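**Q** Fold the following, please.
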Amino acid sequence: MRSTALVTLATAVAGLLLAGTAAAAPAPGGQTVGDPYYPNDGNTGYDVGHYDLRLQYQPPTDQLSGTATILATATQDLSQFSFDFGLHTDSVLVNNLPATYTSTGSKLVITPARSLAKGSAVTVVVRYDGIPSKVTINGEQDWLRTPDGAQAVQEPHIAAFWYPANDHPTDKATYDVSVAVPNGTQVISNGTLVSSPSQLGQTRWNWRSTKPQATYLTFIAIGKYDIRRSTGPDGKPVINAYGANIGDNHDAAVASVERTPEVLSWESSVFGPFPFEAEGGVVPAVNFGFALENQTRPVYTPGFFRSGADMSVIVHENAHQWFGDAVSVHRWNDIWLNEGFASYAEWLWSEKEGEGTAQQLFDYYYNSVPADDAQWQVLPGDPGADNQFSDFAVYTRGALALHALRTAVGDDSFFAILKAWVASREYSDGTIDQFIAIAEKISGKPLHDLFQQWLFTPARPAVPASFSAHTTPVKPRSVAEIDRTQVLLAQSHH
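**A** Next up, the predicted model:
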């Protein structure tokens, strides 16, 4: 009797062990990464390694068609997965087998013929077409038609208007972007221009990005462009493009953008080695109202150059190559890691150029907004989706916070922190808490209270007596250009 009970118990235990080791049934990937600001963004269940986009575009009709080949790795056993995408899908292959799919207008939901095993390589081929300017995703229309073409330039969303994507900065990938257009029309994108052959009345522009890149930083600008190619002091290719009809702003735009290699050389000395394979800038012949730090090649509205050269915007957008591009936000509430840092780079450039020290700029901006002003109520460390690109709270107070850190830890530690931050998270993403941890480790100082005060307290922070902010501050010469730049930058986003 006793031995029978033991056998029964052993059998039961073995059954439980077997049940515990049995593989779970494949399940659908999620249709959001759970970003609190944009709860519909991104997808789970896979990680994209590479996008190959082979497209055709007709400027007169705004017709876009082609094929996206997406190389990914399943991060779970998958029965179904999705991309963010708004155009019309013609067909889908998964690992060379036809897949079934449905489109919600913002999500392309794909059911492969065979389930995908966790860790397996996945090749997805999506054939599609449509008119991107007619696409609305979550209330946004982000594709911009221009008099001679179009541009896909916007933050935080643009990818889903022209290719199927896992549209969140936490899933970076490399890219090949190939777009055929009528002869005489140019296509500018990220990275290096591999080739631009012409045949049968069309030119196919082939661009390649070899470093991991966030989806919103991948762009195309299509139209009549003057493309200038050179080599920078670091030996990397420089590709700048100017719209053929910029008008009176043309010379000032060229006088600014052509200095990009000089700016990057200086920023490399401050932030660490330039993280990408190419550099440059684009100024379309349409006033779209902002600038964006597209990886390797920022795009600037001509309006920045109405009053002459604007080096602040060149410095700002190229500082993003480190802060925002090489290291991206983990969630969009971490936006201070992008905009506060790029804004402070403008202050550092002012200091370098003798146009006003960072301390003078701190004193001026700190005193420019009274303590009872509602702008101090917006938190740079978590501004909310509606205030994510607040001119004062995220950009200016963001820069004030960095100067407060610099003052607290000293120059040696401060600049070591900036370099260490990029080196530790390069080609990935990061959070404000992770930045604070690195700042404390390198400086050897407790900094929680400082960051709490500057990033997470709805009030104007008190300043140390060593600051001159209680006196009437001088107005540094750089303020006019910085202010003009900031106003346009803050207009850029939804």
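**Q** all contacts plus neighbour counts: C-alpha atoms, from now on.
**A** Noted.
**Q** mind checking which helix or strand S413 is in?
**A** Secondary structure from DSSP states H and E places S413 in helix 411-425.
**Q** What distance do you get for V257 to R208?
**A** Separation of V257 from R208 (CA to CA, to the nearest Å): 21 Å.
**Q** Following up with a second sequence; could you model it the same way so I can compare the two?
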Amino acid sequence: MSARPITASVLLGALLSAALTACADKAHAPAAAVPRAAPAAPGATSAGDPIVPGGGNGGYDVQHYDLDLRITPRGRPSLAGTTTITATATQALSRFDLDLTGLDVSKVTVGGAPATYTRAPGKLVVTPPKPISKGRFTVGVTYSGTPVAVTDRALGKYGWIPTDDGIFVGDEPDGAHTWFPGNDHPQDKATFGFRVTVPSGLTAVANGELTGTTRSGKSATYTWQARDPMATYLATVDVGRFKTRTGRTPGGVPVFVAVDREADPTGLDSLYDDTVKVTDAWAKLFGPYPFSSTGAVVQDAPVQFALETQTRPEYVPGMAAIPTVVAHELSHQWFGDSVTVTRWSDIWLNEGFATYAEWMWGERDGSGQTVQQQFDGRYSQRQSTDLWNVPPADPGRAGLFGRSVYDRGAMTLHALRKKVGDQRFFAILRAWTTEHRHGNATTAQFIALAQRVSGMDLRRLFQVWLYDRGRPVNW
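**A** Have a look, this model is predicted:
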């Protein structure tokens, strides 16, 4: 049967009918549902990191800390201040937590309005005057007290530590909440401003750049700005009687070095020179220096560690005189400070890399063994349970600063270097510092990047070196 031809009148009628039907359907269709905002709820009370149980918080992302502090090292209280936090709410918040231990809080505001607050172990629980919508908000906390250092059976003593003439602050992994309120976990990085008032005759040194000094009567105020994102454990304020030296590296990076006058009276120039040499050398090897200044602080503190506090590593006198230690701490500016762990179980990404840098510097300046000798000497220690029975990528809290994280972590990198060759190995390191600059990263991301850059299957190498118990073979 042939089709009937369609006349103009038939076509017009069909179009008119369709239009009327569409209008009728639209008139009777239900109104489009308007999405309802999620109700306000409390933010998470921790970051969920088993290495630091209870540390960190959820529901917001800190953008900036302004710390206005008055520090009187021998006073009671020794600290009085106001911390103003600018943050982004990632959910509608009915309340939220800040990490804070042991200090007396006298006032809390949210958006400039008084807020109610309670205390829980290690926490300041803040209830704003009205729920916070997703987006930017500010919270101010006024407090005072004498901070107490953390003394941990596994990790030792860290945090706020008095010295003979001032204060030394070394916070890794979770000591920042002993002296200012915040989100004390490395996954929440922020910029910092410090305004620190101390008695006349003392100097306050913090992260970033010194932007102002004022003196009034019996006190002096130092203003510092750290304009690049920083984890809370890398923040510091050191107070003492310092000799200082400033300048620039040949590569153009500003330098600020401060040395305790009594603890290390002759070490200023040598530490300055080492800092300059290492900063520029690592910039050529690892990629551009990631921050706006470099430097160091030496304090006669009763601790047995140096610390990679951002832009301004801290040393005790004996350690400051060892170039390989300076090389270790300055390499952290790339590996740990700029590229920061997402979870503490990945700390080998900090310490394994810095230990390997330390080995490379010893080989470079002739003060130590070659990197291969460092590797071989450790690999021959077949019975070292602290080296072989603790996987570097899962050390637990007790092994956080243990030998496996440092030495076996560095050995992992040397095994990788031997597998892929120097050209690919250093391309991997530079890609790592570039792609994760000022961010957070994980072991899984490093493995994926190493495989992508090298074009090789490296799964067995990383499995036996980072995750398996026992001395690796056949990788």
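**Q** TM-score for these two?
**A** Once superposed, the chains reach a TM-score of 0.89 (TM-score structural alignment, normalised by the length of the second structure), with 445 aligned residues with a CA RMSD of 2.3 Å.
**Q** residue range for the helix holding S413 of the first structure in the second structure?
**A** The aligned range for helix 411-425 of the first structure in the second structure is 422-436, by TM-score structural alignment.
**Q** next one: stretch 438-447 of the first structure
**A** So stretch 438-447 of the first structure sits over residues 449-458 in the second structure, by TM-score structural alignment.
**Q** Show me which residues of the matching stretch are buried.
**A** Within stretch 449-458 of the second structure, the residues scored as buried using 16 or more other CA atoms under 10 Å are 449-451, 453-454, 458.
**Q** what do you get for stretch 139-152 of the second structure?
**A** 139-150.
**Q** Strands - which of the residues you listed land there?
**A** 139-145, 150 (DSSP state E).
**Q** Now do the contacts for the counterpart of G184 of the first structure in the second structure.
**A** Matched to the second structure by TM-score structural alignment, G184 of the first structure sits across from G201. Under the criterion of CA atoms under 8 Å, 6 or more residues apart in numbering, the neighbours of G201 of the second structure are R241.
**Q** Next one: G201 of the second structure from R364 of the second structure, what distance?
**A** Taken as CA to CA, the span from G201 of the second structure to R364 of the second structure is 41 Å.
**Q** Surely V263 of the first structure is in a helix?
**A** Yes - assignment of V263 of the first structure by DSSP: H, G, I helix; E, B strand; the rest coil places it within a helix.
**Q** how about it, what does it touch?
**A** So V263 of the first structure contacts 314-315, 318 (CA under 8 Å, 6+ apart).
**Q** Give me the mean distance between the helix or strand following the helix holding S413 of the first structure and the second structure.
**A** Downstream of helix 411-425 of the first structure, the next assigned helix or strand under DSSP H and E is strand 428-430. Once fitted to the second structure, strand 428-430 of the first structure is off its aligned match by 0.6 Å on average (mean CA distance after the TM-score superposition for the first structure).
**Q** can you pull out the strands in the stretch 1-150 of the second structure?
**A** 60-71, 79-89, 96-99, 104-110, 113-114, 116-120, 123-127, 135-145, 150-152 (DSSP state E, counting those that start in this stretch).
**Q** can you redo these as a markdown table with distance to R36 of the second structure?
**A** Listed next are the strands of the stretch 1-150 of the second structure as a markdown table, based on distance: least, CA to CA, whole Å:
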| stretch | distance to R36 of the second structure |
| --- | --- |
| strand 60-71 | 21 |
| strand 79-89 | 18 |
| strand 96-99 | 22 |
| strand 104-110 | 25 |
| strand 113-114 | 27 |
| strand 116-120 | 28 |
| strand 123-127 | 23 |
| strand 135-145 | 17 |
| strand 150-152 | 45 |
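**Q** So which of these is the most surrounded?
**A** Mean neighbour count (mean count of other CA atoms under 10 Å) peaks for strand 96-99 among the strands of the stretch 1-150 of the second structure, with a mean of 26.
**Q** Provide the aligned range in the first structure for that strand.
**A** Against the first structure, strand 96-99 of the second structure falls on residues 81-84 (TM-score structural alignment).
**Q** Mind naming the longest helix for the first structure?
**A** Of all segments of type helix in the first structure, defined using DSSP state H, the longest is helix 2-21.
**Q** what does F256 of the second structure align to in the first structure?
**A** Using TM-score structural alignment, F256 of the second structure sits opposite I239 in the first structure.
**Q** so its match sits in a helix?
**A** No - assessed with three-state DSSP, I239 of the first structure is strand; it does not lie in a helix.
**Q** wait, what's in contact with it?
**A** Going by CA under 8 Å, 6+ apart, I239 of the first structure touches 192, 227-230, 278-281, 297.
**Q** Now, these that are in strands?
**A** Judged by DSSP E, those include 192, 227-230, 279-281 as members of strands.
**Q** just to revisit the earlier point, now, of the contacts of I239 of the first structure, which are buried?
**A** Of these, these count as buried by 16+ other CA under 10 Å: 192, 278-281, 297.
**Q** if we can go back for a sec, give me the residues contacting the match of stretch 438-447 of the first structure.
**A** 420, 424-425, 427-428, 431-432, 447.
**Q** tell me which of those residues is nearest to G81 of the second structure?
**A** Set against G81 of the second structure, the nearest of the contacts of stretch 449-458 of the second structure by CA to CA is W432 (38.1 Å).
**Q** number of nearby residues for the closest one?
**A** Residues lying near W432 of the second structure (other CA atoms under 10 Å) number 22.
**Q** list the contacts for it?
**A** 446, 449.
**Q** Spatially central residue in the second structure, please.
**A** By CA atoms, centre = their mean, the second structure has its centre lying nearest to A231, at 2.8 Å.
**Q** What does it correspond to in the first structure?
**A** Looks like A231 of the second structure aligns to A214 there (TM-score structural alignment).
**Q** so its match sits right up against Y175, yeah?
**A** No - using CA atoms under 8 Å, A214 of the first structure makes no contact with Y175, being 10.2 Å away.
**Q** can you give me the helices in the first structure?
**A** Counting by DSSP H, the first structure has these helices, from start to end: 2-21, 250-257, 260-271, 311-319, 336-353, 358-368, 397-409, 411-425, 432-443, 448-455, 479-490.
**Q** which other helices and strands contact the first one?
**A** In this case it means helix 2-21 of the first structure. Using 3 or more CA pairs under 8 Å, 6 or more residues apart in numbering; DSSP states H and E, no helix or strand is in contact with helix 2-21 of the first structure.
**Q** P147 of the first structure - how many residues pack around it?
**A** P147 of the first structure: 12 neighbours (other CA under 10 Å).
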